[in-house]
Structures are given as C-alpha cells and as structure tokens.
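1. Give me a model of this one.
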Amino acid sequence: MVLWFCCRHPKTPWFVKALAVCVVAYALSPIDLIPDFIPVLGYLDDLVLLPLGILLVVRLMPKEALRECRVQADEWEKLQAPRPISRIAAGLIVMIWLMALLCSWWLLAHYFAHESLLQ
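-> The predicted structure is shown next:
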C-alpha cells in the first residue's frame, strides 16, 4: 500500500512514479506474468521480481515523501479498506502472454517451414 500512495504523491519523481505504477499494477493484478502452476518458475516472480521492484522504488523515493506515504498506508490499514485491483495491469499481462504465444508460434512455423525446404 505504501507504493500505491507513492504513485500518487506529488513529491515523487516521474520515473519513480512510473516504476511504482508498474510494480503496484503487477502486484495487484490477478494474473501473474509467470503462472503459479509452472513448477519453480511460477513463484519466482513473487519471490524475486516483486521484492526487487519494491526495494528499487523505496530506495529511489525521496525520504520525506516515503515517510508520508507510510503514514497514509498505516491509516489505510487501520480502516481495513479493501485493496484495489488493477484490471489494466491484468489486461497488459494477458496481452504480453498473447504476444509471447504469437511470437512462439511464428518462430516455430518459420523454423519448420525452413526445415522442410532443406530436406
């Protein structure tokens, strides 16, 4: 939630906002870039990518703004309000998967077409 408030804080530099938006959108997205059912790799994004993204945003964030965002996040938690869901991030991740599938199909189709020409 701290990063959510960092995205909206006026003292946050634009590049930190952009990074924070990406990290928050991915964290709140109901769809993972690497699905959890894939053994080992499925949890890799949750164990490595998200913590690294959070750490990078926290380190790049101005200290005073980060402090204010932490206070806002504490107040949010005390209210026990539901966490937001990013449907835009879900759509982007679905599009990334579709592009990866299309690229894979295209590469395989060209590979097998090239192999059949050689024989």
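
2. C-alpha from now on. contacts and neighbour counts both.
-> OK.

3. and the gap between the closest residue to residue 11 other than its chain neighbours and residue 26?
-> Leaving aside its chain neighbours, residue 11 sits nearest to residue 65 (6.2 Å; criterion: CA to CA, 6 or more residues apart in numbering). When CA to CA, to the nearest Å is applied, the distance between residue 65 and residue 26 equals 22 Å.

4. Buried residues in the top helix by length along the chain, which are they?
-> Longest among the helix segments of the chain by residue count, using DSSP state H, is helix 87-118. Buried positions in helix 87-118, judged by neighbour count with 16 or more other CA atoms under 10 Å: 89, 90, 92, 93.

5. before we go on, could you also do this sequence so I can check it against the first one:
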Amino acid sequence: MGIFKKIINDFKIKVKNLKKEIGALSLACKRRDVPWYTKLVVVLVVGYALSPIDLIPDFIPVLGYLDDLILVPIGVVFAIRLIPKDIMNECREQSEDIFKEGKPRNWVAGGIIIFICIGIFTYVITRFL
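-> Got it, this is the predicted structure:
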C-alpha cells in the first residue's frame, strides 16, 4: 500500500504544479512584453484547461480523461517554451495564490473554446453524415 500512496502523492504534487503553471501563464498573457502570437497560444491553452467543455467528453470511459491527462500538459509545456524565462519566472512568483479562491474565470477564452468545439462538431457532422 505504501507505493500506491507515493504514486498518489506524486500525482497530487504534479497537479498542484500544473495549476501553478496555468496561473503563471494567465498572468504572462496580460503582460505587454509577451508577443501577440504567444498570447494567442496561452489563451487557447489556459482557456481549454479551465473550460468545462472538453474535446472528448469526460463520461466516455478512458478517452474522456485522456485529453485532460495529455493535451493540457503538452499545451502548457508548449506555451511555457514560447515565453521568455525571466518573464515566466516573475509570473510564477506572482501566481502562488491564484487558485486559492477557486478557478479564475475567463469568459473570452471560454467563448473561444466553445466556438472551436462547435466548429469541429459542425465539420464532423457535415462531413460524415
């Protein structure tokens, strides 16, 4: 049972770090010294991470959580690599307490994610039916 607890604790630490990185990304997106194309990537990644809408719904066994376990971390890593290290480090320091009061809400990013999902759904329906 000890190894199972260690795996769970390691997973909790990784999730906490991922939340901190998402908070830092949202702060970096508000800065003027971050290029517009980086901001676009960050808005999409943070919007998807915080959005209740997924590409693959969570009620589908295994695949439902696969996008959360794979797509979000890959997107976060990609967005972090686009931001200069000094800016990202400053934003990490500022993001320590960003999730203490629950998830931050960004209606613009949520709207973009919903728009993308509707577009994909419409394409699939018109293409294959």
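
6. residues touching the aligned residue in the first structure for residue 80 of the second structure, list them.
-> With TM-score structural alignment as the criterion, residue 80 of the second structure lines up with residue 58 in the first structure. Under the criterion of CA atoms under 8 Å, 6 or more residues apart in numbering, the contact list for residue 58 of the first structure reads residue 66.

7. do residue 86 of the first structure as well
-> Residues touching residue 86 of the first structure, when contacts are defined by CA under 8 Å, 6+ apart, comprise 25, 28, 29, 30.

8. Mind doing that once more with 7 Å?
-> Listed by CA atoms under 7 Å, 6 or more residues apart in numbering, the contact partners of residue 86 of the first structure are 25, 28, 29.

9. nearest to residue 10 of the first structure, of these?
-> residue 25 (18.9 Å; CA to CA).

10. what lines up against the closest one once you look at the second structure?
-> With TM-score structural alignment defining the correspondence, residue 25 of the first structure maps onto residue 47 in the second structure.

11. hmm, back to that, who's more crowded, residue 65 and residue 26 of the first structure?
-> The neighbour comparison of residue 65 of the first structure against residue 26 (other CA atoms under 10 Å) goes to residue 26, with 23 against 16.

12. Could you measure from the more buried one over to residue 61 of the first structure?
-> In terms of CA to CA, residue 26 of the first structure sits 19 Å off from residue 61 of the first structure.

13. What of residue 115 of the first structure?
-> For residue 115 of the first structure relative to residue 61 of the first structure (CA to CA), the value is 52 Å.

14. Look up how far residue 118 of the first structure lies from the residue positioned nearest the centre of the first structure.
-> Closest residue to the average C-alpha location of the first structure: residue 26 at 2.5 Å, with CA atoms, centre = their mean. With distances defined as CA to CA, the gap from residue 26 of the first structure to residue 118 of the first structure amounts to 44 Å.

15. what's the neighbour count on residue 59 of the second structure?
-> 9.

16. List the contacts of the aligned residue in the first structure for it.
-> Mapped onto the first structure by TM-score structural alignment, residue 59 of the second structure lines up with residue 37. Residue 37 of the first structure makes no contacts at all, as judged by CA under 7 Å, 6+ apart.

17. can you check residue 42 of the second structure too?
-> Counting by CA under 7 Å, 6+ apart, residue 42 of the second structure touches 25, 29, 79.

18. Which members of the residues you listed occur in helices, if any?
-> Checked against DSSP H, the contacts of residue 42 of the second structure include these in helices: 25, 29, 79.
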